[in-house]
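**Student:** this one's sequence-less:
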């Protein structure tokens, strides 16, 4: 239902199905963010999903090792803070503009120092403020919501000592004493609550300051914060309000979506460049922090509100404007592709891509008058095989199970660490896109696929934490994009490589919602699609890199919490760098045509003088066609026979000719 305000609260529920914004287990800050109404009835509503989960085989495929998570919480995979929860050693996390790490007896906070090389923009760990409390021996994540996480520091007996809240966009750590304590810094505070470590000036608001110590009574809160370069922390002190919970509201209009992230109270927070470009009611700037994503503008307000363009999403390419000659060309290629035999992989990544590929081929064939009746029956049978709820009790591939420990859907033949919840939105986006395309005019097929495919949708996009699935598993509302690593065992934070497959996930969700007649889920998918496309352009495909003159490339391959790399996980070749920001170049990825004047130089960097006759260059050619149709048509013969497994020659030809 476009034009209607939708509300989401993302929480870690202390009880399996209890929805409490910003909750913690045990004593801690009382959330001030108001409870959010449940979303409108949808195919992924918690009650309906519970019945679907009940019908699925139950199996733990991968051990997430959630060693620092309070009992009862839904495991927070694919979050900016996942490294705090999983694995033997807690990893640093990066709630911009800060870096924060757990250390013996407490925590350390710092402002990453930006260092630039030809292929990397790195937020180096600098000398930071270390804050410790006597008796602290362990740490446990006890709650999380849309943009913050609560960590309880405990003593040897398991009693809570301090509750820390880290919040995306907030340059301070909110600390609440769970008993009377003294928090010690490694340097003394001035009378105005200011201390300097290295080149960073820190401030504190709350408690009783005495030398290096800040004494807090039980239940008392303080904020330790870092000031922007050149700004006296004392001038910001009264604005450093403790955050007690975050929530989000969004609204989808005809041309844009609007997102409002609430911090529960007016406090210091920063806007990233994509916020700044479309911010609503920005207010006074209080300074700026450097970061690997560009300057972060500091303000004081209760909410951060920004807009993002909406991009049209269709199930198939629109070939209605083609000439008869072009239609005959596509028809000839489609006849060959339909006659060919292509593998149907059994894992969730390549299996989903294959279904997506075949659904697009069938759609194009239908538009150019090529009979594909037999092939449609084959593809329909294949996708229905994946959609059998109990298939995992009968076979070891082409099936899904529900992992009760991890709280999610996992394919039995996993790939790229999907058993640890890596890349679920990439994988399931292909399945949902294929289903939405094949069932666009076939409600009976949608109904047959729904018992499993609604669970795939819930796995990546549940609108609330139901206890069976987390809310929006990998999507970071503040950052405006998804995170791909399930458990994030990295010192640079979480990461995402394929911005385009992330956008494709929400296009697929939108198409599936349409096939299901689910207006509420379609509206949610529209919002996610708009935000992910906005940041895909801003930070990966068409980034403004003017703040990083030593970085010599036009695109970014990997975005992390603390760095950006001209690299991929699978290839150092320039064409692979561009491909992974374009794949699958689907009909729901119209944002790729943004700023066509930038496209030729980006393609030239990827392809060089060697032409398109190489692996992955089919995607580069399709991207090139968005700015130079004639040149791309002339180059089409170069990619013949070198087509990615997510494409057909039919699709590449139709894409280029329909520009």
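**Tutor:** Received it, and whenever you're ready, just let me know what you need. Treat the numbers as computed from the prediction; the structure is a model and nothing was measured.
**Student:** use CA for all of it now, contacts and neighbours both
**Tutor:** Fine.
**Student:** which non-adjacent residue is nearest residue 528?
**Tutor:** Among residues not flanking residue 528 along the chain, residue 506 sits closest, at 6.2 Å (C-alpha to C-alpha, 6 or more residues apart in numbering).
**Student:** tell me how many other residues surround that neighbour.
**Tutor:** Close neighbours of residue 506, defined as other C-alpha atoms under 10 Å, add up to 35.
**Student:** for residue 283, same thing?
**Tutor:** Counted with other C-alpha under 10 Å, residues neighbouring residue 283 total 11.
**Student:** helix/strand/coil for the nearest residue to it once chain neighbours are set aside?
**Tutor:** Spatial nearest neighbour of residue 283, chain neighbours left out: residue 299 (7.0 Å); criterion: C-alpha to C-alpha, 6+ apart. Classification of residue 299 using DSSP: H, G, I helix; E, B strand; the rest coil returns strand.
**Student:** residue 299 touches residue 288, doesn't it?
**Tutor:** No. In this structure, residue 299 is not within contact of residue 288 by C-alpha atoms under 8 Å, at 9.1 Å.
**Student:** quick one: the helices in the chain?
**Tutor:** 46-54, 273-276, 324-339, 348-367, 373-386, 424-438, 443-461, 499-516, 519-535, 574-579, 599-607, 617-625, 629-639, 649-657 (DSSP state H).
**Student:** count the neighbours of the residue nearest to residue 283 for me.
**Tutor:** There are 22 residues near residue 299, going by other C-alpha under 10 Å.
**Student:** tell me how far it lies from residue 236.
**Tutor:** Per C-alpha to C-alpha, to the nearest Å, residue 299 is found 10 Å from residue 236.
**Student:** returning to what we had before: how close does the residue nearest to residue 283 sit to residue 313?
**Tutor:** Distance, residue 299 to residue 313, using C-alpha to C-alpha: 35 Å.
**Student:** ok, second structure coming up, stack it against the first:
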């Protein structure tokens, strides 16, 4: 599939046409050449496979591997010092371009730490604090805002001329770059939320160089206060030292101490600035040497408690105080517990950042949820809506995957599509379709999670140098730049979670490989030695980053926040289905934290993030230094907004956290678009349903549209109709269970809880509601009452003598009849016989020159009545010898119907594609291999039921003959 832009920079959204370039090919080529990039494709070789349960991966190089500047391509740790941690190198971070050098092969791109930004160069570390945004584009539509790097100061060592900068250390949200020119060294520590940069130096004096006119507002020896470009800074030399000025350069002798620090101050007036000096002085001499976030999913309270800790180490001979100064992102400040930020704030691309002084740790308590496997069928379980939904399900029965490409992303999209079909079919009792879709999902997962010797496609390969697991074929830089692993692998994990519920043995067999995908994209285990901890998730910023290297002037970036949430929700469901609470809790932590961040930074729901002059209520992309109403792949408003909605699943109810914001965003889309959406309507209507159910329903009803590549009409119909009935999500009501949601609609409140385990659960909501949920089911109570779903771990053994519903139980007076044979035979007199009759023929009437594809016309009807038997989970099969003689253009078609209880009401119908006969005398065999034309209803146990076979001519003017006897069979799935 051709894409207009090579997405070597960020995630890969699902649209194969109408791409619009964001950079030109020539510009990209020049950038790559200047960076010294070389493409490395390893030669094909026999794969060294490593077994993991029933699955496996390869350790051989089977395709393109990460590449950057020549030194990085040869050795990923080329720009990492020997003193750095020996654990796998983090990627996809705000500082990744320090080590993963791509465009600048000596230093890095700007490092947007917030509140300050930094830029290394040969002479030291540049420092920027931009408070005036650059807003480009028109008033509405494609536009963007940035707080670009604009250097105020450079901090270094006199005479420093380092050939490059290397990474000397990192912690959860800090990094320590190091310069060394052979005579002088400089080591800095910088981080998210830290207004300080702490330095250790040898071989010279501390040096500060202002980029513009500097005004000195404090000069008392070791402390120097400067205002540069309207921004206030405090610099600290060792006690007893003194800063001296020479033009725009300030130096201080470090003696044997070798340390100094520089802090940017918040947005305050002169009096406020002076009042901050004591607190900042205490922090200046106690550099942060470690950061760590520890989280706890409090299931009983339905919230995630996260403690952000700072380790500080006073420099020798100083009176550094306890704790440090930290600025909080808005998503942290909104959920802060037990602390009161100081009055001043910093300007940032994420909104104002309040300040904590003297802080050793702070704690946030963030609501978790709502998450469900799928919204319940409260409106589509009966009546006309069910009939319509079943017709849509029939349309996708033959191919629930609809794969659009062989790579990890498009395979993942196909898995996501099929698992929605599984969930809906299960709710409606269409077990045959559910199980067929599960088989399709199982087949794809088995293939990808098993490596064969020499295999180069549909395989995962572990790269020990980079500490990563790459799926091949890769796409959108998931191999060469380590982009988007959380996007791609989230679909696999979500599909595995659904499959695990119905096939726990599969989860036991392949769970180790699923766990490796989790550990690669966002490893939850700090003791892991194969992958970095939380690769894609920025612990302090509260959201994922998509680019592996993040080496752009605007920093790292991410479009599809919703695909990141797909990963988080998948962890919750996989952990819950398999009993792995460590994975479940990691998913809850990412989900709760990122949901809070998305509401503010992608959707600006409280109106405090985007700067004045940026007239869009949402962004398509978040950048390190800002945001943009755009995507890497399209300028269409539908895709700019839709990329942060898909895939629509039960893990995406957070999209309706603010119904008014949902309505505003949709209205904005129609305004920018000049009318209703013309692409991705299903995605947009599905989110609109969370804010305006009636509006979404009216747009969907009677519409003609092309489903987004990961969607189906069946799922969109199911979602919009049921969400419209339920109402809007009430996020203020929490549950003591990870899979629960509350909706407020016109008829009142509905509580929904899902149970993907094999044990019954009781779910209690914070408003006092209690819901009993049997194993494997989803239950809705309140304004809407509904329950559905199958028991986890597969169906109950139908021959279990303790099962009161056992249809073969002779004590059950309602299920008397002949035991159903597994094979029936067409026979004379309209009979399906248990014993094969003598060889003969049955005549099928001609089609009369018309086409009767899918609709019986004067059919030959054959029945078996009064049958009792347990459904064994299998499929219908038939093998029918037919002959049209020498007639041309004839075809036979079959329909099999099941009336499970013999009450005259058909419960399951399967219509098969017609079989075109040849004009040569002699029989040909018509079988179920022809494939389903359509299907409806669901199979279950036979209780005095009827099985019917209808045969008719779909084409032709002459009769057809069906041969009877032992070779003519109808196989039915009953024991």
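**Tutor:** That came through fine. Because the structure is predicted, anything quoted here is derived from the model rather than measured.
**Student:** could I get the TM-score for this pair?
**Tutor:** Once superposed, chain against chain, the TM-score is 0.87 (TM-score structural alignment, normalised by the length of structure 1); 607 aligned residues with a C-alpha RMSD of 2.5 Å.
**Student:** list the contacts of the residue nearest to residue 528 of structure 1.
**Tutor:** 429, 525-526, 528-529 (C-alpha atoms under 8 Å, 6 or more residues apart in numbering).
**Student:** need these in TSV with distance to residue 485 of structure 1 and neighbour count, can you?
**Tutor:** Formatted as TSV, the contacts of residue 506 of structure 1 follow (distance: C-alpha to C-alpha, whole Å; neighbours: other C-alpha atoms under 10 Å):
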residue	distance to residue 485 of structure 1	neighbour count
429	16	30
525	21	22
526	23	24
528	19	29
529	20	32
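**Student:** counterpart of residue 513 of structure 2 over in structure 1?
**Tutor:** Here residue 513 of structure 2 is matched to residue 452 in structure 1, going by TM-score structural alignment.
**Student:** which non-adjacent residue is nearest its match?
**Tutor:** residue 387 (5.1 Å).
**Student:** how far away is the one you found from residue 402 of structure 1?
**Tutor:** 13 Å.
**Student:** reformat the helices of structure 1 as CSV; add distance to residue 87 of structure 1.
**Tutor:** Below are the helices of structure 1 laid out as CSV (distance: least, C-alpha to C-alpha, whole Å):
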stretch, distance to residue 87 of structure 1
helix 46-54, 27
helix 273-276, 32
helix 324-339, 46
helix 348-367, 25
helix 373-386, 32
helix 424-438, 20
helix 443-461, 22
helix 499-516, 25
helix 519-535, 28
helix 574-579, 30
helix 599-607, 37
helix 617-625, 37
helix 629-639, 44
helix 649-657, 43
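**Student:** what about the ones you listed, which gets the closest to residue 74 of structure 1?
**Tutor:** Counting by C-alpha to C-alpha, residue 74 of structure 1 lies closest to helix 443-461 out of those; the figure is 12.2 Å.
**Student:** so which bits of the closest one are buried?
**Tutor:** 445-446, 449-461 (16 or more other C-alpha atoms under 10 Å).
**Student:** ditto for stretch 428-441 of structure 1
**Tutor:** Buried, per 16+ other C-alpha under 10 Å, within stretch 428-441 of structure 1: 428-440.
**Student:** in structure 2, which strand has the most residues?
**Tutor:** If you go by DSSP state E, structure 2 has its longest strand at strand 942-955.
**Student:** and that strand, which stretch of structure 1?
**Tutor:** The aligned range for strand 942-955 of structure 2 is empty, by TM-score structural alignment.
**Student:** run the chain-centre distance for that strand.
**Tutor:** Distance of strand 942-955 of structure 2 from the chain centroid (C-alpha atoms, centre = their mean, to the nearest Å) equals 44 Å.
**Student:** buried stuff in that strand?
**Tutor:** For strand 942-955 of structure 2, by 16+ other C-alpha under 10 Å, it's 942-955.
**Student:** wait, doesn't residue 510 of structure 1 sit right on residue 521?
**Tutor:** Yes. Distance between residue 510 of structure 1 and residue 521: 7.3 Å, which falls inside the contact criterion (C-alpha under 8 Å).
**Student:** who has more neighbours, those two?
**Tutor:** Using other C-alpha under 10 Å, the more surrounded residue of residue 510 of structure 1 and residue 521 is residue 510, with 32 against 29.
**Student:** pull up the aligned stretch in structure 1 for stretch 762-772 of structure 2.
**Tutor:** Using TM-score structural alignment, stretch 762-772 of structure 2 finds no match anywhere in structure 1.
**Student:** just the endpoints, please. Distance across that stretch?
**Tutor:** End-to-end distance (C-alpha to C-alpha), stretch 762-772 of structure 2: 5 Å.
**Student:** mind listing what's buried in stretch 216-223 of structure 1?
**Tutor:** So for stretch 216-223 of structure 1, counting by 16+ other C-alpha under 10 Å, buried means 216, 219-223.
**Student:** cool, stretch 167-181 of structure 1 as well?
**Tutor:** 167-179, 181.
**Student:** just stretch 125-135 of structure 2 next, same as before
**Tutor:** In stretch 125-135 of structure 2, counting by 16+ other C-alpha under 10 Å, buried: 125-131, 133, 135.
**Student:** check stretch 675-695 of structure 2 too.
**Tutor:** Within stretch 675-695 of structure 2, the residues scored as buried using 16+ other C-alpha under 10 Å are 677, 679-694.
**Student:** that stretch: end-to-end distance?
**Tutor:** 15 Å.
**Student:** next, the contact list for the residue nearest to residue 452 of structure 1, please.
**Tutor:** 399, 448-453.
**Student:** switch to 7 Å and redo it
**Tutor:** 449, 452-453 (C-alpha atoms under 7 Å, 6 or more residues apart in numbering).
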